[in-house]
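A.B. asks: Sequence and predicted structure are below.
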Amino acid sequence: MRPAMKIVLPFVVLALAAYGAFSLWKSRPQTVRQTPPEKTWMVESVRAKLIDVQPDLRLFGEVVAGRKVELRPLVAGQIVKVGENFREGGVVAKGELLIAIDPFDYQADIDERLAQRAEARARLRQIRAEYEGEKALLLHDKAQVAIRRRDVERRQKLRGSGASSVKTLDDARLALSQNEQRLTDRERSIEIWKSKLDQQNSAIVRLEIALRRARHDLGRTRLLAPFDGFVLNVEAEFGKRLGVGDRVARLIDANRLEVRFHIGNAQFARLGSDFAGRVAGIYWDGATRPLEAVLKRAGGEIETASGGVSMYAVLRGVGADSRLRPGAFVRVELPGPRYNGVFRLPDSALHDGDTVYIIVDNRLVPRKTRIVTWLGSDILVQGGLKAGDDVLITRLPEVGPGVLVSTP
């Protein structure tokens, strides 16, 4: 009996344990599977508006001199006078005296040329008198030759009739020959005096030229301002001796100040070929009211280092009384090209370079579009939108079609 119990007892225990485990499993609490609620993203949007716009290009530039010259004397000499405004930073008016060089030598040269001209004119009158006298004597010589020729002809007739001797005929022929020789000498003398007359006229012309040159050099002893301007780099002072071409100062034209600014390749291309004549606003020294500058020209080449080109605009209404000077740093607002039928959006509305999302029934719907240009942190786009669309401008980590969103 006991051996049988030892065999059966373990199986009974195992059966009871299995039953208990099964009872526990059957009585376990049942869990109900539930679908999590869909997440709603709080976002911001803007209403799409179809507009025509001509945005300004905001750039920075520098005031430069549109015309500047180096002042150099064209005659040599000692400085005997200096203009009141001829100093570093001085403002001079057109025609104002800058420096005066000692005119003594140049005035003396004029006086000498005047004396030479007077002497040459007197010599001319003498030559002309000789010339006119020779011409008058030529008439007498011709008359003498005519008389001698008739005398020879008469004696030849008399010789034929035997009324005249051979010696008388020969004497008449000799006298004719002498008068013809005198006529030839007279004609040659007239040509010589005529040549002297021409030479003396040429000499007087040369003296007149030398006199004009001397007077011109005398005028050059006074160095005058060629235009209204600002004086800088002064290198001359009272008493200094100057040579021809020595630099005395530089002068900047106060009425020809320009603004030079740099513009990128893409912006330059959008300006078009008819950019000349456009008016830009120039802001300097915190001024709220801009100066005007007219766009005139572009630089001669594209700058490879910066990838753009320099532009030049001439300032309006700026003169010698202005505080503006070359080297001033300014802000430039230049009207850009006009865009018609575009939408202006924050750049945060753009996804993947060509996609924006509109909100329809609180769901995101993608729209393909095309970027026309960038305006700072905004973009101008065309296509894919219509006026009144709510465009998503919030950046979402899970942006995509059908995403549930909510706007304030």
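C.D. replies: That came in fine, so what should we check first?

A.B. asks: hey, let's count contacts and neighbours off CA atoms from now on
C.D. replies: Fine.

A.B. asks: how about the strands in the stretch 151-300 of the chain?
C.D. replies: Ranges of strands within the stretch 151-300 of the chain are 222-224, 229-232, 241-242, 249-253, 257-264, 279-283, 291-298, based on DSSP state E, counting those that start in this stretch.

A.B. asks: try this one next to it:
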Amino acid sequence: MSRKKQIIVPIVILAAGVVSFIGFQSLKKPPEEKAPVDNTPIVAVETISVEPMVLEVESYGLVKPKYETELVAQISGQVVELSDTFVRGGFIKKDQLLARIDPNDYEAALIDAQANMASARAALETERAQGKVAEREWERISHSSPTELSLRKPQLAQEIARVKAAQASVLRAKRNLERTEIRAPYDAMIESRNVGLGSFVAIGSPIGKVLGTSIAEVRLPVADKQLKFLIDQGKDSQVLLNGTYAGEKMQWSAHIARGEGVVDNQSRMSYLVAQVDDPYRLQASENSVTPLRFGSYVTADILGQRLDQAAIIPRHLVVNNAVAILDSELKLKYMPIEIVRQDGANVIVSNGLAEGDQLIISALDYPIEGMQLALPSDDAIESDLESVETQLAATIED
């Protein structure tokens, strides 16, 4: 009996364990099936815009007059008259009287020179008459030939020389009399005046300085490598000058008149000279036109070559003269491009890109041409926005 118990008890225990295991297994829930994970890289793109473009070269400079003249006295004397417009900042016309030096002594000198010339002419006529008399007397003598002295030719030449000297004295006296009037050499603006009414000036004394108002110039430094973006190295190119007037930003039109033809030995820059006609707008019919004042600092945009088709893209996206494009099948494609110019953080591309191309602007860990890519879905974007809004609301509540 005890032996049967020894056999039956282990069997019962084993059977109970099996039944318990089966029962527990039946109570266990089967594992939930997970949705397949999409590991396709998601990229951000930017649509390419291709359009005509005019290349520009930037520069800067100071506005200066093309002509400026230092007026000096060519005679000595006392200043007896000054024009009301002969003041700093005054505008004057060509040949306008600015100042007058006392002309009395020079008028007297002219009268004296004219008297000497009249006397010399009278002496010349007398000598000519005497020469004719001498010539007729020698015609009566047939056995010898007359000499030049006997015909009074040296005396005639001397009187002719005296007349010429008297004429020169008259011209000199007239010129000195004209120099008593200080007149404007061209349409100008007064920069400075160095004399006052009653001042005494000597030959070479400074009278003032005038600046021509017909043309203003701006010397524009340009790096040598930038000249290739201009037509004919900038000759006759249009220029947009940008500056301020009365605290407001203004723009003026100009053109490149010439290049200086040398490279500055300090800055290593080439210089182009832009000209502006009538900078103070003295000939303009509208009073609202803004003048371009001498001494103003301006920046310049020199208009250069025109590209029929061009696009601007960030420079850091270019690798080995190619950019990553998302094609119509959402696959990665490297498009070779032709870079015309680097412009700061961007590059200007003339060939290789078309209107509407999707430029990939996000980074890829292991890019392989032809790999499948994806764009962020609208649901994902909305989910990210809701998450950000929730975090922001929680931060505000805290």
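C.D. replies: Nice, thanks for sending it over. Please read these numbers as outputs of a predicted model, since none were measured by experiment.

A.B. asks: Show me the one of the strands of the stretch 151-300 of the first structure that comes nearest Val332 of the first structure.
C.D. replies: Closest of those to Val332 of the first structure is strand 279-283, at 4.9 Å (criterion: Cα to Cα).

A.B. asks: once aligned to the second structure, how far is that closest one on average?
C.D. replies: Superposed on the second structure, strand 279-283 of the first structure shows a mean distance of 2.5 Å to its aligned residues (mean Cα distance after the TM-score superposition for the first structure).

A.B. asks: re the thing from before, how about the strands of the stretch 151-300 of the first structure in JSON lines, adding distance to Arg125 of the first structure and mean neighbour count?
C.D. replies: JSON lines is the format used below for these (distance: least, Cα to Cα, whole Å; neighbours: other Cα atoms under 10 Å):
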{"stretch": "strand 222-224", "distance to Arg125 of the first structure": "38", "mean neighbour count": "20"}
{"stretch": "strand 229-232", "distance to Arg125 of the first structure": "52", "mean neighbour count": "22"}
{"stretch": "strand 241-242", "distance to Arg125 of the first structure": "43", "mean neighbour count": "17"}
{"stretch": "strand 249-253", "distance to Arg125 of the first structure": "50", "mean neighbour count": "21"}
{"stretch": "strand 257-264", "distance to Arg125 of the first structure": "59", "mean neighbour count": "22"}
{"stretch": "strand 279-283", "distance to Arg125 of the first structure": "68", "mean neighbour count": "21"}
{"stretch": "strand 291-298", "distance to Arg125 of the first structure": "62", "mean neighbour count": "19"}
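
A.B. asks: Surely Asp278 of the second structure is in contact with Ile215?
C.D. replies: Yes. When contacts are counted by Cα atoms under 8 Å, Asp278 of the second structure is listed as touching Ile215 (5.6 Å).

A.B. asks: Is Leu392 of the second structure in a helix, a strand, or coil?
C.D. replies: Classification of Leu392 of the second structure by DSSP: H, G, I helix; E, B strand; the rest coil places it in helix.

A.B. asks: Counterpart of it over in the first structure?
C.D. replies: Taking TM-score structural alignment, Leu392 of the second structure has no aligned residue in the first structure.

A.B. asks: ok, Leu392 of the second structure to Asp379 of the second structure distance?
C.D. replies: For Leu392 of the second structure, the distance to Asp379 of the second structure equals 20 Å [Cα to Cα, to the nearest Å].

A.B. asks: how close does the lengthiest helix in the second structure sit to the first structure?
C.D. replies: Across the second structure, the longest stretch assigned as helix under DSSP state H is helix 104-140. Compared with the first structure after fitting, helix 104-140 of the second structure deviates on average by 2.1 Å (mean Cα distance after the TM-score superposition for the first structure).

A.B. asks: Next, the buried residues of stretch 256-269 of the second structure.
C.D. replies: Buried residues in stretch 256-269 of the second structure, counted by 16 or more other Cα atoms under 10 Å: Ile256, Ala257, Arg258, Gly259, Met269.

A.B. asks: swap that for stretch 342-357 of the second structure, please
C.D. replies: So stretch 342-357 of the second structure, judged by 16+ other Cα under 10 Å, has buried residues Asn346, Val347, Ile348, Val349, Ser350, Leu353, Ala354, Asp357.

A.B. asks: cool, stretch 118-127 of the first structure as well?
C.D. replies: Buried residues in stretch 118-127 of the first structure (16+ other Cα under 10 Å): Ala120, Arg121, Arg123, Leu124, Ile127.

A.B. asks: cool, and stretch 310-326 of the second structure?
C.D. replies: Buried residues in stretch 310-326 of the second structure, counting neighbours by 16+ other Cα under 10 Å, are found at Ala310, Ala311, Ile312, Ile313, Arg315, Leu317, Val318, Ala322, Val323, Ala324, Ile325, Leu326.

A.B. asks: how near is Ala16 of the second structure to Ile22 of the second structure?
C.D. replies: Distance of Ala16 of the second structure to Ile22 of the second structure, computed by Cα to Cα: 10 Å.

A.B. asks: what does Gln358 of the second structure give?
C.D. replies: With distances taken as Cα to Cα, Gln358 of the second structure is found 60 Å from Ile22 of the second structure.

A.B. asks: And the longest strand belonging to the second structure, what does it pack against?
C.D. replies: As assigned by DSSP state E, the longest strand anywhere in the second structure is strand 297-314. Contacts defined by 3 or more Cα pairs under 8 Å, 6 or more residues apart in numbering; DSSP states H and E place strand 297-314 of the second structure against strand 51-65, strand 238-245, strand 346-351.

A.B. asks: Neighbours of the equivalent of Asp390 of the first structure over in the second structure, how many?
C.D. replies: The equivalent of Asp390 of the first structure in the second structure is Gln358 (alignment by TM-score structural alignment). For Gln358 of the second structure, the neighbour count with other Cα atoms under 10 Å is 20.
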